[in-house]
Every structure is written in C-alpha cells, then in structure tokens.
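> Compute the structure for the input listed below.
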Amino acid sequence: MDVDAAVFDVFGTMTDWRSSVADELADVGSRAGLNADWPTVTDAWRRRYRPVLERVLGGELPWRPLDDLHRLMLDDVLAEHGLDDLGEAGRDTLVQAWHRLRPWPDAAAGLELLHNTRVITATLSNGGIGLLARLTKQAGLRFDCILSAELAKSYKPDPHVYLTAAELLEVEPRRLLMVACHPDDLEAAAQAGLRTAYIPRPLEWGPDAGRVDPPAEVDLVADDVIGLARALGAMG
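Modelled structure (predicted):
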C-alpha cells in the first residue's frame, strides 16, 4: 500500500487496556479493603466511554481532556458497584492507570519494523498528549510522533480529528493510513478520506467476548502490527 504515514489507535489496538486496568483496580481496591469482580467493573468503566464522548460531540458536555472524562465515568461506575468508599487518592491512581497500559506482544516489534521504512508513524488516540507520551514511553512503543484528538479539541469519530492529523503530518488524507481494531474508528476515518487498516484484537474484551466482525470495507487487514509492517514494505 502506497501511503506516507500511518496513525494508530492506542486503547485496544496497541495496548491491552482490559487486563491492565483490571489489575490496577484489583490492587487499589485491595489496599482500600474493597472486594468486587474487577474485570466486570473494568468493562463497565470502558462501556461508558462512547456514550460520554457522544455527549461531548453532541454539545451536551463541554470538551475536556480524557483524564477528566475518565474520572467522571469512574465515579459513576464505583457508585453503581457499591464502591463509594474508595478515596480520592485511589481514584486518582485509577485514572492514571490509563497512562500505564501494557502493550500487546506484537506492538513494539511491529513499530520497530516500521521505523526502518519511509512510513511515518504516529498515535491518533482520544487520549491526551501527556497520557500518550507517558503510555508509549513506559510501554516501549516507538512512534515517530504523538498525535491526539486533543489537538483538534474534539474526539474520534469526529472527522476533524482525522483531517487534523493529516494536516499536521503534511500528508494528503488519501495517503494517511488509520490503523485500528475498532470498525467504527476505521469507518469514520474512511469517510474523512483516509485509508484504513484493520488489526483484529479478539482478546480486547477478554477471552469470553463475542466475535467482532471486521469493517465491511477496509483497505488492508493484518494479523498484527508485525504483519502490517511487512505489508507496508518492512523487511524482517
């Protein structure tokens, strides 16, 4: 595929948010003397993500950094699961858990292969610049550039986010590849004029999650980031 740059979704595509956040919930909860089904709490937290973003995009809520939205969602989830006793310090630690997500095993190696090609790589996540800088550094994910929806003061799937990435990277949208495991992200990117690549992450929602169908139309399907790199001309 002849593209100049590839931008990557991070939560789910490059990192295993579910097990990472569930482990931190269990640790913080244990130290606070709380018991719960922590994977279920994690899923409930994540499922609030899209509805809250839609409220921002619809003008019901003002734009604010994702950390702030994660805190709003967390407070609701803890109340719903009878975990109101968790203090402010514990809640702050849990919001920061999204800065410490573990990468999928192929993510770092695939980016290293891409680093040796002419294709520029960047994040394109709803996470803020600070969050993404810390996450990618601790996870060993070497991108050429950190881009965030924060730069557009919006959130994906707003087309302005994808077009802002193309503008900042100084590439035409049709020569910018959006890489994600989420069909709705890819569909929105395609509608904005980007090329799209799908990487399945069947374990994103855990081993018992149902099958996620790939997008109806996508330019490239790769098994993982290593396969994507090879499809884009990387050797090795």
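> Going by C-alpha atoms from here, please, whenever you check contacts or count neighbours.
Will do.
> Identify the residues contacting stretch 56-68?
For stretch 56-68, contacts defined as CA atoms under 8 Å, 6 or more residues apart in numbering pick out Arg55, Val95, Gln96, Asn126, Gly127, Gly128, Glu150, Lys153, Ser154, Tyr155, Asp158.
> rerun at 6 Å
Arg55, Gly127 (CA atoms under 6 Å, 6 or more residues apart in numbering).
> quick one: that stretch to chain centroid distance?
17 Å (CA atoms, centre = their mean, to the nearest Å).
> Give me the buried stretch members for it, please.
Going by neighbour count (16 or more other CA atoms under 10 Å), the buried part of stretch 56-68 is Val56, Leu57, Trp63, Pro65, Leu66, Asp67.
> ok, the residue nearest to Gly127 when sequence neighbours are not counted to Trp38 distance?
Closest residue in space to Gly127, ignoring its immediate chain neighbours: Leu66 at 5.7 Å, by CA to CA, 6 or more residues apart in numbering. Distance of Leu66 to Trp38, given as CA to CA, to the nearest Å: 22 Å.
> Likewise for Trp45?
Between Trp45 and Trp38 the computed distance is 10 Å (CA to CA).
> For Val119, the count of nearby residues, please.
Counted with other CA atoms under 10 Å, residues neighbouring Val119 total 20.
> ok, now which ones touch it?
If a contact means CA under 6 Å, 6+ apart, then Val119 has Asp4, Ala5 as its contacts.
> Mind doing that once more with 8 Å?
Neighbouring residues of Val119 by CA under 8 Å, 6+ apart: Val3, Asp4, Ala5, Ala6, Leu232.
> And it, how far from Arg230?
Val119 is 12 Å from Arg230, by CA to CA.
> Test my guess that Ala189 contacts Tyr198.
No: contact status for Ala189 versus Tyr198: not in contact, 11.7 Å apart, counting by CA atoms under 8 Å.
> Run through the strands of the chain in chain order.
Counting by DSSP state E, the chain has strands at residues 5-8, 15-16, 102-103, 120-125, 145-148, 176-180, 195-198, 220-221.
> another one to check against the first:
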Amino acid sequence: MKALAFDVFGTVVDWRAGIIGELEKFGKSHGLQRDWPAFADNWRVGYAPAMDRVRRGELPWTRIDDLHRAILVDLLIAAGIGAGDSDIDHLSRAWHRLDPWPDSVAGLTRLKQRYVVTTLSNGNVSLLTNMAKHAGLPWDCVISAELFCHYKPDPEAYLGCAELLDIAPAELTLVAAHPADLRAARAAGLGTAYVARPLEYGPDREPYDVASDHFDIVATDFVDLADQVGA
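As a prediction, the model looks like this:
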C-alpha cells in the first residue's frame, strides 16, 4: 500500500450535523420553522437519484455543487419556502463548510507521514478544496470524480485515482464508511478499509455489521486506522 484515498461525506466530515446547522441558521434568518433534520436527510437522499440522471444521459456531466443546488431548489419549492438566488447559492454551498469528525485531522496527519493521503469523492474539486481549508484537512492532493466525469461507484473513478497517483490499483486503498463504495473499489482492484461512523445518519440508525464483507481493514476511526497500518 502506497496511498490512501478517502471518501469524504460521512467518512471524513459529519455532513448531517453540518447541514442541519446551516439549515437552522437559514431558518432563523428567514423567520422559518421546519423539520430541518428531515430536510437535511431529504437533501442527501436526492443525491444518488440526481447522479443516476447523469449516468442515464438525462443530464450532461454535472458537478455535485450544481446537483446539490438543484435538489435544494426542489425541496424549498416543495416546502413552500421562497428565497433569493444569493440565499440559495449560500445555502447550497453549505457542503463546502462541513466540519470533520473529531478524529479526522489527527488521524490524517499521522497517516500522511507514511502514505499519500488524498480525497476520492464525488464532490467537485472546488468543494473539496474549500472544505479542506475550512476544516483543516491535511490532504496531499485533492482528487475528485469531476476529473474523470464519472461518479463513484463507476470503476473509472477508482482506476483514475490510481492512474493519477502513478501507482497500481492494488497499491491504493479506499477508506470509506460506506460498504457499497468499498465493494466497488475492491471490484476495481483497490484495497479496502472500512471506518465506522455510527452517527452519520443520526443516533437512531442501527450500526452496520461489516463482518461478512471481508474488507482488508476494519477500524473504529482514523486514529485506529493509523495504528493498524503503522503510521
């Protein structure tokens, strides 16, 4: 293993708490009361179907920023919420301002002493760069599905990441909290490291049992991951 590529939303940053917080600020500034946790969940739920529209050719290649904004507009309309373009633009970029899980920065800092550490996210390059600046994430580089015009779990994203790093797929390990992402990476020839994020979808979600998936590494957090790989 020469490099670790990290899924970002949910694995490195706590998207749900961050988006709920941004929605609450938006609601307060507009005198609105809504079920903001449910709104945040619906915003995230719209992400996969939006990417599928691109895969089916119903939309041209589209950055995640633009998909996020379109989903947000639909949700605001459905909720009967009026907002100006500048307010929508600011709120849609809440995904740029997410905070890391408590162990993320410390774990990444250790890991990069021994390995190349990069993002491998469907988030676009500007989103990931702004997020790194906001959250203090010490990436060696920022690699996005945008560079390949293929969202994960398309194999082009995993293989393209290895190619950009000039290493074999087997020398690259994907780190993710999402088993489907890891399975797709394994099918493309990458190593796999599952990191548990039991609070990603809130405290009421049942923990996922990954024992049957046989991932190469199973860790409780990034510090535990660093311990396991000798960083």
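> care to give me the TM-score?
The TM-score (TM-score structural alignment, normalised by the length of the second structure) is 0.96; 230 aligned residues with a CA RMSD of 1.1 Å.
> one step back: return the residue of the second structure aligned against the residue nearest to Gly127 of the first structure.
Counting by TM-score structural alignment, Leu66 of the first structure lines up with Ile64 in the second structure.
> cool, Gly82 of the first structure as well?
In the second structure, Gly82 of the first structure lines up with Gly80, judged by TM-score structural alignment.
> Not counting its neighbours along the chain, what's nearest the aligned residue in the first structure for Ala162 of the second structure?
Matched by TM-score structural alignment, Ala162 of the second structure corresponds to Ala166 in the first structure. Leaving aside its sequence neighbours, Ala166 of the first structure sits nearest to Pro173 (CA to CA, 6+ apart; 5.6 Å).
> what sits against the one you found?
Taking CA under 8 Å, 6+ apart as the test, what Pro173 of the first structure contacts is Leu163, Ala166, Ala192, Gly193, Leu194, Arg195.
> So which of those residues are in helices?
Residues of the contacts of Pro173 of the first structure located in helices (DSSP state H): Leu163, Ala166.
> List only buried entries from the contacts of Pro173 of the first structure.
By 16+ other CA under 10 Å, those give Leu163, Ala166, Ala192, Gly193, Leu194, Arg195 as buried.
> tell me, how many neighbours does the aligned partner of Arg201 of the first structure in the second structure end up with?
Under the alignment by TM-score structural alignment, Arg201 of the first structure pairs with Arg197 in the second structure. Look at Arg197 of the second structure: counted by other CA under 10 Å, it has 22 neighbours.
> what's the spacing between the residue nearest to Arg197 of the second structure when sequence neighbours are not counted and Thr220 of the second structure?
The shortest distance from Arg197 of the second structure to any non-neighbouring residue, by CA to CA, 6+ apart, is to Ala177 (6.1 Å). Relative to Thr220 of the second structure, Ala177 of the second structure is positioned 10 Å away (CA to CA).
> Excluding residues flanking it in the chain, which one is nearest the equivalent of Arg183 of the second structure over in the first structure?
In the first structure, the residue matched to Arg183 of the second structure (TM-score structural alignment) is Glu187. Counting by CA to CA, 6+ apart, Glu187 of the first structure lies nearest to Pro215, which is 7.2 Å off, once chain neighbours are set aside.
> show me what contacts the one you found?
The contact partners of Pro215 of the first structure, by CA under 8 Å, 6+ apart, come to Pro183, Asp184, Leu186, Glu187, Tyr198.
> which one of these is nearest Gly90 of the first structure?
Nearest to Gly90 of the first structure, judged by CA to CA, of the contacts of Pro215 of the first structure is Asp184 at 32.5 Å.
> Next, work out how far apart the closest one and Leu114 of the first structure are.
Per CA to CA, Asp184 of the first structure is found 25 Å from Leu114 of the first structure.
> got it, and Ile199 of the first structure?
According to CA to CA, Ile199 of the first structure and Leu114 of the first structure sit 15 Å apart.
> Comparing those two, which residue is more hemmed in?
Counted by other CA under 10 Å, Ile199 of the first structure and Leu114 do not tie: Leu114 has more neighbours, with 26 against 21.
> counterpart of the more buried one in the second structure?
Leu114 of the first structure maps onto Leu111 in the second structure, by TM-score structural alignment.
> cool, and Leu132 of the first structure?
Match for Leu132 of the first structure (TM-score structural alignment): Leu128.
> ok, that match touching Leu98?
No: Leu128 of the second structure is not in contact with Leu98 according to CA under 8 Å; the separation is 10.2 Å.
> how about the contacts of Pro173 of the first structure in a markdown table, adding distance to Ala108 of the first structure?
What follows is the contacts of Pro173 of the first structure, written out as a markdown table (distance: CA to CA, whole Å):
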| residue | distance to Ala108 of the first structure |
| --- | --- |
| Leu163 | 26 |
| Ala166 | 23 |
| Ala192 | 28 |
| Gly193 | 28 |
| Leu194 | 24 |
| Arg195 | 22 |
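> Leaving out sequence neighbours, find the closest residue to Ser141 of the first structure.
Rather than Ser, residue 141 of the first structure is Leu. Spatially, and ignoring its direct neighbours in sequence, Leu141 of the first structure is nearest to Ala108 (5.0 Å; CA to CA, 6+ apart).
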